[in-house]
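Peer 1: next input, structure requested:
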Amino acid sequence: MPEAVGEDTIQRLCRQVSEEIESVTDRAVGQIRAELQSYAAVPIDEQRGYISRQLAATLRALAESEPLADDVLERSRQLGRRRAMQGLPLSDVIETYHIASRELWNTMVATAAEPTTDLLRAGGMMWDLVHTATSAVAVGHTDATRSEQAIRAGVRYRFFEALARSVDGDHRDVRELAEALGFTAQHEFQAVCVAAEEWSEAQLERLQRTLDTIPGTTQCSGHGTVIIALSQRAPVDDIIREVRLGHPGTTVGVGLGRPGLAGAAMSITDARRVLQLASPTGEVVRFADEWVAATLADHRDELATLLEPGVAVAADHPHLVEAVLAFARNEFSISAAGRDIHLHANSITYRLDRWQQLTGWDPRTLDGLQRSVSSLSLFQRDSGDSGSRETRSAQRHLHEDGGAEEAE
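Peer 2: Have a look, this model is predicted:
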């Protein structure tokens, strides 16, 4: 093969290929999932993110003719530990490196203007990098499989995955995993969720060890964007306290206590829904309190046409929003609403009338007030409105008290 022209040939090639890294990643992920059935247990976004970072790190090392950085090798060791906890065999984990690197190499060859000795040397170096990375994966995987805590973490992970896949929560494998973790399948479960982005595997293991010391049975695991703690006969406030011990001020979503394994899955859904409603300022949001807004949030696209008229009015007339929410929050009493926000009752009446004129919704009727509060709950918080908590509170009063027919 002819010699390469110019000393930066491989650097230029790596730079070109890096612009295609997402398409290379997608091809690699598709091939891995087609060839390795065990990877059905791994969330696809998690897998795609890791492979994209690993391929980018490989290109950087090739461009600079340097070994993989220490943080890249540490990430490979952590990946080995995580895949062991997810129950994946080491051979499958190593095979993913081979598949992804093969896709990367094929793309480099296709992108190169012509085969060169530099390209051939880069190919040899790439497989040296693969060997180094897979050795680190093997170390992490082996350490994890030797750890009793890691074995339990693997059972927890498979339990939550099986619970998510089971429509009614009554599959035999779900029951067996639940019992292996100390749960009683027919008893009540309650879930707590927090955002996963701040948590490392080591921190999650420490949290589980702490939760093992409180009354009842609580098991936690990371899934996608959340950490889930599922409990039986355990004080929820104790769980929240332990979660926040290592992450002060973290926002928490709490599901309803529900019976049976189907109820466990529903409680996790509850907690996920209210976590989406919470502000990032450390709220504890409970489905028992915010069930209306949490349930409607899953249908925002369907409700947009019906409820969006209030959004523009709210943006231009926040003082009208204040009056509507105070009216709903104070048991549909104009005088009480006035006292709440320090306005004369006549001013509240005027603002309610004005809201009706601009939106077409009469907040003195059940339908008008439901539309108004639901609109603010679902759409106003998208703009970062600081009154979202008050909106949800007003909505809760509306549904607890049954309507506005008795408004003054």
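
Peer 1: rest of the way, CA atoms for contacts and neighbours
Peer 2: Noted.

Peer 1: now the strands for the stretch 51-200 of the chain?
Peer 2: 188-195 (DSSP state E, counting those that start in this stretch).

Peer 1: tell me which residues of stretch 356-376 come out buried.
Peer 2: Neighbour counts over stretch 356-376 (16 or more other Cα atoms under 10 Å) mark 356, 359, 361-366, 368-376 as buried.

Peer 1: and for His98, the neighbour number?
Peer 2: 18 (other Cα atoms under 10 Å).

Peer 1: that one - nearest residue in space that isn't next to it in sequence?
Peer 2: The shortest distance from His98 to any non-neighbouring residue, by Cα to Cα, 6 or more residues apart in numbering, is to Val130 (7.3 Å).

Peer 1: now for that neighbour: which residues touch it?
Peer 2: By Cα atoms under 8 Å, 6 or more residues apart in numbering, Val130 lies in contact with 97-98, 101.

Peer 1: second input sequence below; structure requested for side-by-side comparison:
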Amino acid sequence: MIGVVQALTSHGQDVAAAVTARCVQNIPAYQRLPGPVLERDLVANVRAVIDLFLTAVVEDRGLTEAELAGPISWAAERVRDGLPLDAVLRIYPLAAEELWRIATTSGEQPGEPGEPDALDLDPDLVSLVGRIFGLLADLLPRIAQAYHAEQQHEEWAQREGRYSLAAALLAGRPAQRAAERAGHQLAERYLVLTVDIPEPNQSTDTRAATSRFRRLQAALDTEPVLATFDRDGGVFLLPVTPDQHEPQQRAAAERVLRRIDSAAVARCRAGIALATSHATIPHAHRLATELLHLAGTLRRPPAAYWLTDLAIEYQVAQPGPARDCLAELLRPVNRHPHLLDALRALIDSNHQRAEAAASLHIHRNTLNYRLHRIRTLTGHDPTTPHGARVLTAAMIANALTEHPPTDHHLPEQP
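Peer 2: Take a look at the predicted model:
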């Protein structure tokens, strides 16, 4: 028995990583947890539970109250992260299954390669599996108790109801009955905010991402928003009234984004679009996501971006012969990064050459020489109004050709 357990202990980290990957792949609720929580905290929790089980098996005993405290507290954390009960519990049988798989495929077992022989298994392996599942029988009810105790809080129920409503509206599903069950009054119109939330510094404690996630939840509990989170940020539905025009809508969105920035302890980038009815929410979500990606691809600073802010860039971004032609225009310049930097600095400085030269830490004459080289290579003078318009559009097309749009923040299609 000890030899089998030692072999499994040596694979503990691999088992923990495999179990976490299966959770993300097979259990949708885990997909909305931040990346650092999945990659660091959850893997560490699974590894700790595996070590706990194997220690109890070697010592031929049950789990003590002190040992149960760790898994129970981690279960409560997952509740506060918004995971449903089945998602919290399913990870434990997955871990046991992965242990059994490694135990039965790592030794010299008879039968087909990689398959245990049911007629001639090592008795220690049989005993091990029985003990592991016996320990699970002790552990899972206690976790369920912790889960339900946390679930009783009204705050949790309200938050989970808002998640469900947001998910239904973003998917284009009817949400009125769900809203009635949750006691929530749906608005006629919503602003859809798709937000990228920067990860905390990698040098910080591994709980930083989880703490930030919970701060975001708490910050939005006092706002009239419906929210759903994913690994990169979240999508937020902010109700607006028909008599609110864009200036009022922008002010309302900025108020929510300030709360998100404060909770994230970072300035976030967001794409925003208006849905004038529930039926148009999925379209507004896609537009907001496209604006967010466009702003990121063009290296715009963290801020809120509406279609009116990026209308020209958005139009240039649409696939077609015009975009291809514009991207091709800069092909000769792409081989000279310092020329691209000069053109980008000129555009970013609103074509103020002194400011552009200062941002590059070069003399203005050096900048003028580089701009002349761009004119020679492209046939368009970046210092004239027409040339500036063409080359600005070409820079947008060039950036989008290098970094094509992704389905980041978009819901999976059924």
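
Peer 1: that older thread, aligned counterpart of the residue nearest to His98 of structure 1 in structure 2, please.
Peer 2: Val130 of structure 1 maps onto Leu136 in structure 2, with residues paired by TM-score structural alignment.

Peer 1: cool, Ala112 of structure 1 as well?
Peer 2: By TM-score structural alignment, Ala112 of structure 1 lines up with Gly107.

Peer 1: which of the contacts of Val130 of structure 1 sits closest to Glu283 of structure 1?
Peer 2: Tyr97 (40.9 Å; Cα to Cα).

Peer 1: correct me, but the closest one touches Thr134?
Peer 2: Yes: using Cα atoms under 8 Å, Tyr97 of structure 1 is in contact with Thr134, at 7.1 Å.

Peer 1: so what's the residue count around Glu46 of structure 1?
Peer 2: 12.

Peer 1: could you find the closest non-adjacent residue to it?
Peer 2: Distance criterion Cα to Cα, 6+ apart; nearest residue to Glu46 of structure 1, sequence neighbours excluded, is Gly224 at 6.9 Å.

Peer 1: kindly report the same for Ala44 of structure 2.
Peer 2: In this structure, Ala44 of structure 2 finds its nearest non-sequential neighbour in Ala16, 7.4 Å apart by Cα to Cα, 6+ apart.

Peer 1: residues in contact with the one you found?
Peer 2: Contacts of Ala16 of structure 2 by Cα under 8 Å, 6+ apart are 43-44, 46-47, 50, 95.

Peer 1: list the buried residues for the helix or strand containing it?
Peer 2: Element membership of Ala16 of structure 2, judged by DSSP states H and E, is helix 12-26. Using 16+ other Cα under 10 Å as the test for burial, helix 12-26 of structure 2 gives 12-13, 15-17, 19-21, 23.

Peer 1: next, report how far stretch 256-266 of structure 1 is displaced from the centre of its chain.
Peer 2: Centroid displacement of stretch 256-266 of structure 1 relative to its chain, using Cα atoms, centre = their mean, to the nearest Å, is 20 Å.

Peer 1: correct me if wrong: Glu188 of structure 1 contacts Gly257.
Peer 2: Yes: with contact defined as Cα under 8 Å, Glu188 of structure 1 counts as touching Gly257 (6.1 Å).
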